[in-house]
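Undergrad: Could you look at this predicted model? Sequence included:
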Amino acid sequence: MHLIQLLAASLAVSVSYALPVQEGAKKTFVMSRKPAVQYRPQAKSATLVANVTDPSVSRDSCGSVNMGGRTLWTCRDTAVRLPGTDQFGWVFTNTVGWTDHHPDGSPSIQTGGPAGAGSNGTNNILLMKGPQPSLPTFYALGSNQCPSSGVCADGTSRWTSWPDSPPMVSNTAQDGTATAYTWISNNHITSSGFQVLTTQPSVTLHKMTYKPNTNVNVVPTVKPVDTSFWKAGEIAYGTYGNVVNGGYAYLYGLLYPSGVALARVPVNSIEDKTKYQYYVSGKWTSTKPAIINPAAAVPNAGTTGQGTFYYCSKAQSYIWIGQNSPSVWADFYISTAPSPEGPWITPYLLYSGPNGDAELPSYSLQAHHHLLRKTDDGIYLTWTQYFKPSTYNAYVTPLVYVSFV
């Protein structure tokens, strides 16, 4: 994770709440289209659908995945609303929650709800449900990472266990039981100044299992497979993004000092590093490249800013949507490719959303393709808005639907 992303999620812990910043019902614009062979969607219109929230907690940097016929959201720092106040405390390093779908698969939006984070009681919300409060921490901190909050007793440093990408579902059984994995960097930062203490930290591989259950308080079981699946100084494949297609999991990680690398593994062998292959110099190899090897770079596979990879069967294209690097604005860039290896087109601006007014106005840009109906031609987007304490004392997660030309 980049330092600026660490700053974003850390600084947002101490914000203070007013009303959510809302966009008009519709924002319509047209961008020029250049002739191309590859898929190059352009934004036709953008509609602010709702804020994604459980008003009783303030959640930072949420991503999502379809699991058991609902959407599972995995979020970073989560603070619980103090009873009878507009203040939030007891920060946990990550949590999860559920949102519902309509029968056609679209998000189940409701008008109004409890006032709190992202909700004034009358605006549209996509209500996140789950254990109340939504604790404990979902992805557990390691025994050497100052559990359970991650804040070390000496007060000088903190372990974060922040998911950069949502869970990757590798298999769904006939009874609906889902198996999924998440790669999380073992980030260690200073408590003040937010200095990164390990620039290329080791990575924990987490495995989760979920059998569909109508009880919203039931969340997937999760356990660490290996607390150093990728060692410190190695490419953290899977943390930057992932996509499953054709029996393979394709895992993206960041090079140092810049660039995006790619690995693949059969979906039934996620935990077996001997089955991994790496894309280097235009071909697949079983030799893992060094994090500084420029031959491992896949040009234009993202901007190195946080985002989401997915496969669009309608367009027969792999897609990345996310934040330009080192931007701190809600400017969503997009790149596409006919295969996970590329060639990826130069990322271009797809949509610009409303920002907060603090030092880090917007971050953690995410795309949510599983919320689309079969008839939709577009994408759902979210991001985290960050505000000055005098403006709004909570994280706000707008949900926008962008239609394509």
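TA: Alright, I've got the coordinates. Residues are numbered from 1 along each chain as shown.

Undergrad: all contacts plus neighbour counts: C-alpha atoms, from now on.
TA: Will do.

Undergrad: mind listing what's buried in the host helix or strand of residue 229?
TA: With elements taken from DSSP states H and E, the one containing residue 229 is strand 221-230. Within strand 221-230, the residues scored as buried using 16 or more other C-alpha atoms under 10 Å are 222, 224, 227, 228, 229, 230.

Undergrad: which residue is nearest the centroid of the chain?
TA: Central residue of the chain (C-alpha atoms, centre = their mean): residue 63, 3.5 Å from the mean position.

Undergrad: what's the spacing between that one and residue 167?
TA: Distance, residue 63 to residue 167, using C-alpha to C-alpha, to the nearest Å: 9 Å.

Undergrad: Need the overlap of contacts for those two.
TA: residue 74 (C-alpha atoms under 8 Å, 6 or more residues apart in numbering).

Undergrad: where exactly do the strands run in the stretch 251-400 of the chain?
TA: Applying DSSP state E, counting those that start in this stretch to the stretch 251-400 of the chain gives strands spanning 260-266, 277-280, 283-285, 307-312, 317-323, 331-337, 348-352, 362-367, 378-385, 398-404.

Undergrad: Not counting sequence-adjacent ones, nearest residue to the residue nearest to the centre of the chain?
TA: Spatial nearest neighbour of residue 63, chain neighbours left out: residue 166 (5.1 Å); criterion: C-alpha to C-alpha, 6 or more residues apart in numbering.

Undergrad: contacting residues for that neighbour?
TA: 63, 64, 65, 73, 74, 182.

Undergrad: Kindly present those as TSV, with separate columns for distance to residue 405.
TA: Formatted as TSV, these follow (distance: C-alpha to C-alpha, whole Å):
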residue	distance to residue 405
63	26
64	25
65	26
73	29
74	31
182	34
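
Undergrad: and which of the residues you listed is nearest residue 360?
TA: residue 63 (18.6 Å; C-alpha to C-alpha).

Undergrad: another structure for you, compare them:
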Amino acid sequence: MFPTFASLLSSLALLQCAQASPTGATPDKSINKRAVTPVLSAASQVATASYPYWNRDSCTSVRVQYREFWTCRDSAGQGGQFYSSTASWSDFNNGPLITNGQLYLYGDDNGEYFKNQPDECQAGSNSGNCMNGTRYAIWPDSPPLPVAGSNNAVKLYTWIIKSYLNNDLSPITKNPATSLYRSDYNPANQGVSKTLPPVTLVNENFWPAQSIPYGSYGWAISPDGKTAYLYGQLNNGTANLGAALARVPINSIEDKSQYSYYNNGGWSSTAPSLTSTSARIANAGTNGQGTFYYSSYFSSYMWLGADSINIGSGFYVATAPIPEGPWTSPILFYNGTNGNASLGAYSQQAHPGLTSSNGGGNDIYLTFSKNDKDAANSSHITTTHPLIHVIWN
């Protein structure tokens, strides 16, 4: 079998080398806004997010009406399937519906969710594996961004870097293009049972190669729901240089003419270059995987995630009064339990949609990917996702 993300995470460092005012407006700096530092009150593992049929990697999620919608990376099925991505639902009952210690992630088991394209080796099947041992890994790094429509329809947007990798996961093409996918939720069709929202490729090269992949590192929506703020990582060809920021009216995600970009302390219609350190938003993430969102409880934008691209289950938090900062220095607030495999834990994510307030209250749910060797077969690795409930003071 072609190596999975979990089996070669240590090479991901090489691959990584590879919402306050509407667009056009100037934030009111005269308003006295302060960064906050959340204080942990309690944290405990309450379940495992899983489904018996699938062994999944690196899952993200977002609220869609009365259910949570999940997208995951490399997924191995009991029928021998292996896909770069799968999608699923989970249910609520006064919070996440937990049964026998499990939050079940269920959905149609009918193939890859974000499908490879004709120029991405064996389009639509086999996880983008190419005949020469290389691979296009179409991995979602951040959750779909929801845009509400009429009659309870929802458009879900996902930016995915077109990662072209060697067998050891080192990048063949550094800083490739980023594709924009749209999942279309219609409650009459996807509001029941296992049916998943169908996916459309909006633009395979929405962000061209050698440009900042806004949205792939994460996003947040302004408190008034009118503006989407998109984070992408700067890169000098050798290492990530931190996060940059773009914004767009929430109903204009597909129209690049409506985007503006933060650079040199202000907003511009011209996107900065991939290496432009003047566009860096200090402390907006750590280069490690994580999640951005707005918290009305703290009146702040939040980032929760890993301290870097490494092996571990520690969660860090940073906050800012406005999306462009200033962001507080990320601090460690929770350590999970690593698995017993060599790649024991990684891919930290927060899940605001699982809370009763959709991220606006004094709690948050977290997951990470945990790798364990099977007791009867140490060469077989099982990936699970501990579900942690955090309560802030």
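TA: Yes, it's here. What you are looking at is a predicted structure, and each value in this text was computed from that prediction instead of being measured.

Undergrad: ok, back up a step: map the residue nearest to the centre of structure 1 across to structure 2 for me.
TA: Taking TM-score structural alignment, residue 63 of structure 1 has residue 60 as its aligned residue in structure 2.

Undergrad: before we move on, back to that, so the residue nearest to the centre of structure 1 is in contact with residue 168, correct?
TA: No: counting by C-alpha atoms under 8 Å, residue 63 of structure 1 stays clear of residue 168, with 11.2 Å between them.

Undergrad: What does the residue nearest to residue 63 of structure 1 correspond to in structure 2?
TA: Aligning on TM-score structural alignment places residue 166 of structure 1 opposite residue 143 in structure 2.

Undergrad: Report the secondary structure element holding its match.
TA: Applying DSSP H and E, one finds residue 143 of structure 2 in no helix or strand.

Undergrad: if I look at residue 82 of structure 2, how far off is residue 387 of structure 2?
TA: Applying C-alpha to C-alpha to residue 82 of structure 2 and residue 387 of structure 2 gives a distance of 24 Å.

Undergrad: Which stretches in the stretch 51-200 of structure 2 count as helices?
TA: Secondary structure of the stretch 51-200 of structure 2 by DSSP state H, counting those that start in this stretch: the helices cover 187-190.

Undergrad: so where in structure 1 does the longest helix along structure 2 end up aligned?
TA: Criterion DSSP state H: the longest helix present in structure 2 is helix 12-17. The aligned range for helix 12-17 of structure 2 in structure 1 is empty, by TM-score structural alignment.

Undergrad: And that helix, how far out from the chain middle?
TA: Its chain's C-alpha centre and that of helix 12-17 of structure 2 lie 16 Å apart, by C-alpha atoms, centre = their mean, to the nearest Å.

Undergrad: quick one: the next helix or strand after that helix to structure 1 mean distance?
TA: Remark: after helix 12-17 of structure 2, the chain's next helix or strand is strand 40-50, criterion DSSP H and E. Average distance, strand 40-50 of structure 2 versus aligned residues of structure 1 after superposition (mean C-alpha distance after the TM-score superposition for structure 1): 1.0 Å.

Undergrad: so what secondary structure elements neighbour strand 40-50 of structure 2?
TA: Other elements packing on strand 40-50 of structure 2 under the criterion 3 or more C-alpha pairs under 8 Å, 6 or more residues apart in numbering; DSSP states H and E are strand 102-104, strand 381-392.

Undergrad: Including distance to residue 263 of structure 2 and mean neighbour count, could those strands go into CSV?
TA: Output for these, formatted as CSV (distance: least, C-alpha to C-alpha, whole Å; neighbours: other C-alpha atoms under 10 Å):
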stretch, distance to residue 263 of structure 2, mean neighbour count
strand 102-104, 42, 20
strand 381-392, 33, 21
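
Undergrad: what about these, which gets the closest to residue 182 of structure 2?
TA: Of all these, it is strand 102-104 that lies closest to residue 182 of structure 2, at 24.2 Å by C-alpha to C-alpha.

Undergrad: Give the equivalent position in structure 2 for residue 331 of structure 1.
TA: Under the alignment (TM-score structural alignment), residue 331 of structure 1 pairs with residue 314 in structure 2.

Undergrad: still on that earlier bit, in the helix or strand just after the strand holding residue 229 of structure 1, what counts as buried?
TA: Scanning forward in sequence from strand 221-230 of structure 1 by DSSP H and E, the next helix or strand is strand 241-245. Within strand 241-245 of structure 1, the residues scored as buried using 16+ other C-alpha under 10 Å are 241, 242, 243, 244.

Undergrad: Just confirm residue 12 of structure 1 is within a strand.
TA: No: Residue 12 of structure 1: not assigned to a strand; according to DSSP: H, G, I helix; E, B strand; the rest coil it is helix.
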